[in-house]
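K.L.:
Fold the following and give me the result.
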Amino acid sequence: MIEAVGITKRFPGLIANDRISFAVRPGEIHAIVGENGAGKSTLMKILAGLYEPDEGEIRLRGQPVRLRGPRHAAQLGIGMVHQHFMLIPRFTVTENVVLGSEPGSAARLDLVAARARVRELAQRYHLDIDPDAPVARLSVGQQQRVEILKVLYRGAEVLILDEPTAVLVPQEVEELFHHLRELRKQGKTVLFISHKLDEVLAIADRITVLRRGRVVGTLEAREATKPRLAEMMVGRPVLFDLEKPPAGDAAEGGPLLELADVTCREGTRTVLERVSLSVRPGEIYAIAGVEGNGQAELVQVITGLRVPDEGHIRLLGADATRWSVERRRAAGMAVIHEDRHRQALVLPMSIWENALLGRHRHRRWRRGPFFRPATIRSHVAREVARYDVRTPSLDVPVASLSGGNQQKLVLARELSQAPRIIVAAQPTRGLDVGAIEFVWGQLLEARARGLGVLLISADLEEILALADRIGVIARGRLVGELARSEATAEVLGRMMLAGGEAS
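P.N.:
So this is what the prediction gives:
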């Protein structure tokens, strides 16, 4: 159906795609997997007409084509569903679907014809969506169906889905897979890009693995296993079932972190409502929830970036409600921020400078008003080696590192300060399976040493692998709490969707 032949794409200082060749059969679900930076997104953007290759060609139905842009790709039957939805909340489903390809004359939109066409497509592909519903009122899973309808409306025969399950709970993932199987049954071809190997094995017919911009191989899904795919992706065996070391003594002393009836408002909107939780020594307490339900505000309140309107926060037994960020860090709080580029690192600065951020005022690094370069570099070199940050030099800008090595540097900086409590917000977002394995290992090791870990994650696999207790957040409220032994992905998913009811 669609084929890439010798595709090469270069950017300054980087070969993103290096002579990539693979073919997708008509009517199949073909998965593309690879570690962060393997070239998946670049390749998909080439197939969708967003980039032009420097070398090689694309063949559609056996014929070479030169895609002049996304609109031209859509005219040829190629459509892309992006990871971040491109919808206008105030518009209805119909208005979003037809935007840019409206039926009728230039002077008048034929909404009746548009609505009828959208309803017909939704029924034909069992997408179960009301054409007149405002998008703002739809769930995340329903909004994804609108994105799929948009490409079907434009006549797509090849659908490219970029990380389509990243923001879905397990029940919505199953619904998406049902829709994709229905599309396949009706002759559509699907390219499915993901880093979640369990999902790839559940939905794909064949799988192509990329590593460092090259194709490692293509194999039938029925012949693939998760360990084999992971090894093809990173070039070495990967451990998925990390052995949990014994927890530190949770009975020793009181909670390290406590929230009591914490409430935050933005104007007239309540973003956190009477949230209460505690994190004990030697445990990982995880917060599960669909993104956008108050997790970012919760991290801001705990780390000192905002003051709650109501309620109290206690850190190591002391009332820390109005403490500054600096005072909380000095008391023993380490923070792994959700967005390492915006919140944890200064990308143009060097590795050694980033490794010192947040504690650069400490007398250990200074002689009078001046830094002590030899002392600093010696310390940073030890931490870089300990946390396996792969870099040619301590002087290169941190922007030159891969996502996994950037996150290792953040871990090195935060954990080398002998913290008592770690706040880890989406700590493995955008990382490949090898880097995820490393981060998980560090959090479990901290737990074994008696530290408390508050883990905020949208990845239920991560939560179930690491957590001792799990709180579920929905619409800014903590709607339930479970011991790990009581939790499954399905139970957590139902609580996340229903706002606390697991049945």
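K.L.:
switch to C-alpha atoms for all contacts and neighbour counts from now on
P.N.:
Will do.
K.L.:
Which residue is the nearest non-sequential neighbour of Glu490?
P.N.:
Nearest residue to Glu490, sequence neighbours excluded (C-alpha to C-alpha, 6 or more residues apart in numbering): Pro170, at 6.4 Å.
K.L.:
any idea how far the residue of the chain most remote from its centre is from Arg340?
P.N.:
The centre of the chain is farthest from one residue, Gly368, which by C-alpha atoms, centre = their mean lies 43.4 Å away. Going from Gly368 to Arg340 by C-alpha to C-alpha, to the nearest Å gives 31 Å.
K.L.:
Second input sequence below; structure requested for side-by-side comparison:
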Amino acid sequence: MSSPPVTAGGATEHPAVVLTGITKRFPGVVANSDIALTVRRGEVHALCGENGAGKSTLMKILYGMQQPDEGTIEVDGEQVRFKSPAEAIKAGIGMVHQHFMLADNLTVLENVVLGAESLHGIGRRARARVAELAGRTGLRVDPDVLIEQLGVADRQRVEILKVLYRGAKIIILDEPTAVLVPQEVDELFDTLRGMREQGFTFLFISHKLDEVRAIADSVTVIRRGTTVGTADPKSVTSRQLAEMMVGSELPSPETRDSTVTDRAVLTVAGLRLSAEDGSGRPVLDEIDLAVHAGEVVGIAGVEGNGQTELVEAIMGMRHADSGKVLLVDRDGKINDLTGQGTLKRREAGIGYVPEDRHRHGLLLTQSLWFNRILGFQTRKPTSTGRWLDVEGARADTRRIVERFDVRTPGIEVPAAALSGGNQQKLIVGRELSGEPVLLIASHPTRGVDVGAQALIWEQIKQARAEGLAVLLVSADLDELIGLSDTIKVMLRGRLVADADPATVTPEDLGSAMTGAGVAGGESE
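P.N.:
Below is the predicted model:
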């Protein structure tokens, strides 16, 4: 190992983190193999790689959530071995997870202090410390406001605030821009740059290579569990990074040829839904929407503006106060689904890729073939009508695994054993296998790598060309613009504008999503 650099004063300055020879094995798979990683103090160091490449396992090892089978960890020149996250936190390492760990019914202050009451109490000292740290993160909200009243960007700042409060100087950010619009990404990057100047060190996990090149000081690429190399983001292109990650060029969601027909498959008319808090406030306000065969209709909106409620009302997971949901099947028959439950809607021909695959898409403790049955328990090939067809489910799961490149030791393993990208490919494969007339795809590539992205995009494009109607909700504006034939902007429970994917920019769309302007189309 090379000697640490010598500072101007003659003292040595060790790297913030040095991982050497890290190896971690699970039954049937080597997640990390002889990984080397050096992170300098006061830098933003990006970690890139496919889903299943071993990034998350490596970060869990650094954060004390898992123990390495081989290898060493050094933090500020001292060799350490963390047995728990609590030990990592004591050493100054914090982690902001992709899925926020906040209690909606508690205030900002309560969320930050929760579990760390021994540091500054719960009164005046704690409040003063939170206020001081809030200035560093750019969080300009009342500490007594409830988390449920905050937007996504401010929630993320609260997560960063939590790890700072616990003394973190080295911060792991897992897919931090996944749910942010471009303006919010710019604000986050301004925050990171300001904190970097104050001596904080960041490990930045992301699949968005353009963003990695914009914020990172250096990039380490992991492929199939081992280190491929470290690159200077100022001198490497996104295409070159993608080739390092997956051995192929960066995929594009762009769709050139229109396949839109004049046959409306989904018609939503006058859909209205009130908030569940009893206030009577509409979370969906007179929604009118049509999706035609061969068309992808994209819904753009900052999270919390009704997209989730719209999807769940169409799926029958929430019961609308008023309005109609009509679906035309392959034979041209109009099905009024307004009063039907979710299973009936699925049987009528709706495929569903949920925004949270763990809550609504999979049973994580069950096998892959068992998960193939979900939503299809009354239909072939997983059912004979009265009885489940286990062999049919197994055979079709093998087909999905092969066609959708689901990387797995076998179909008997639990869904939890797969990486996030492979879980997503399994869900997309299952939902397209039922020959749906409508696919509702909610953030279909969130948190997946460029390889899985390309496959999912290609499958959606192919199904669209064969006449599938697609309702696409996505926070990835490049994906939304690239895949959609029409984009509708959702704000405070209403569809407020149309945008033309051929002319709109992500910045225009982001502006319309925040209510600042109309995105390349006519206001409704």
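K.L.:
Which position in the first structure pairs with Ala441 of the second structure?
P.N.:
In the first structure, Ala441 of the second structure lines up with Ala424, judged by TM-score structural alignment.
K.L.:
So that match lies in a strand, does it not?
P.N.:
Yes. Counting by DSSP: H, G, I helix; E, B strand; the rest coil, Ala424 of the first structure is located in a strand.
K.L.:
ok, now which ones touch the aligned residue in the second structure for the residue nearest to Glu490 of the first structure?
P.N.:
Aligned counterpart of Pro170 of the first structure in the second structure: Pro182 (TM-score structural alignment). Applying C-alpha atoms under 8 Å, 6 or more residues apart in numbering to Pro182 of the second structure gives the contacts 506-507, 510.
K.L.:
which of those are buried?
P.N.:
Neighbour-count burial (16 or more other C-alpha atoms under 10 Å) applied to the contacts of Pro182 of the second structure gives 506, 510.
K.L.:
Sort out which one of the contacts of Pro182 of the second structure lies nearest Ser84 of the second structure for me.
P.N.:
The closest of those to Ser84 of the second structure turns out to be Gly510 (C-alpha to C-alpha; 39.6 Å).
K.L.:
any idea how far Gly199 of the second structure is from that closest one?
P.N.:
31 Å.
K.L.:
One more: Leu364 of the second structure?
P.N.:
40 Å.
K.L.:
Have a look at these two and say which one is more surrounded.
P.N.:
Taking neighbours as other C-alpha atoms under 10 Å, Leu364 of the second structure and Gly199 compare with Leu364 leading, 18 against 13.
K.L.:
In three-state terms, label the more buried one for me.
P.N.:
On the basis of three-state DSSP, Leu364 of the second structure is classed as coil.
K.L.:
Surely it is in contact with Val413?
P.N.:
No. Using C-alpha atoms under 8 Å, Leu364 of the second structure makes no contact with Val413, being 9.9 Å away.
K.L.:
Within the helices and strands, which one has the counterpart of Ile314 of the second structure in the first structure?
P.N.:
Alignment note (TM-score structural alignment): Ile314 of the second structure maps to Ile302 of the first structure. Following DSSP states H and E, one finds Ile302 of the first structure within helix 295-303.
K.L.:
Show residues contacting that helix.
P.N.:
Helix 295-303 of the first structure has contacts (C-alpha under 8 Å, 6+ apart) with 264, 271-272, 289, 306-308, 313, 325, 328, 333, 335, 423, 425, 456, 473, 476.
K.L.:
Which of those residues fall in strands?
P.N.:
264, 271-272, 313, 333, 335, 423, 425, 456, 473 (DSSP state E).
K.L.:
Which one of those is nearest to Arg145 of the first structure?
P.N.:
Among those, Ile473 lies closest to Arg145 of the first structure (C-alpha to C-alpha), at 24.3 Å.
K.L.:
surely that closest one meets Gly294?
P.N.:
Yes. At 7.4 Å, Ile473 of the first structure counts as touching Gly294 under the criterion of C-alpha under 8 Å.
K.L.:
higher neighbour count, those two?
P.N.:
Ile473 (27 against 22).
K.L.:
What does the more buried one correspond to in the second structure?
P.N.:
Residue correspondence to the second structure (TM-score structural alignment): Ile473 of the first structure is matched to Met490.
K.L.:
residues touching that match, list them.
P.N.:
By C-alpha under 8 Å, 6+ apart, the contact list for Met490 of the second structure reads 299-302, 305-307, 496-497, 513.
K.L.:
Rebuild those as CSV, extending it with distance to Ile456 of the second structure.
P.N.:
Formatted as CSV, the contacts of Met490 of the second structure follow (distance: C-alpha to C-alpha, whole Å):
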residue, distance to Ile456 of the second structure
Ile299, 18
Ala300, 19
Gly301, 22
Val302, 23
Asn305, 26
Gly306, 25
Gln307, 21
Val496, 29
Ala497, 27
Met513, 25
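K.L.:
Of those, which belong to helices?
P.N.:
307, 513 (DSSP state H).
K.L.:
Of the contacts of Met490 of the second structure, which is the nearest to Ser433 of the second structure?
P.N.:
Ile299 (23.9 Å).
K.L.:
all helices of the stretch 151-300 of the first structure, in order?
P.N.:
170-185, 197-203, 226-234, 295-303 (DSSP state H, counting those that start in this stretch).
K.L.:
most tightly surrounded among those?
P.N.:
helix 295-303 (a mean of 21; mean count of other C-alpha atoms under 10 Å).
K.L.:
For it, give me the average deviation versus the second structure.
P.N.:
Helix 295-303 of the first structure, aligned to the second structure and superposed, deviates on average by 2.2 Å (mean C-alpha distance after the TM-score superposition for the first structure).
K.L.:
And Thr20 of the second structure, what's its match in the first structure?
P.N.:
Counting by TM-score structural alignment, Thr20 of the second structure lines up with Val5 in the first structure.
K.L.:
List the contacts of the closest residue to its match other than its chain neighbours.
P.N.:
Spatial nearest neighbour of Val5 of the first structure, chain neighbours left out: Ser21 (4.5 Å); criterion: C-alpha to C-alpha, 6+ apart. Applying C-alpha under 8 Å, 6+ apart to Ser21 of the first structure gives the contacts 3-7, 215.
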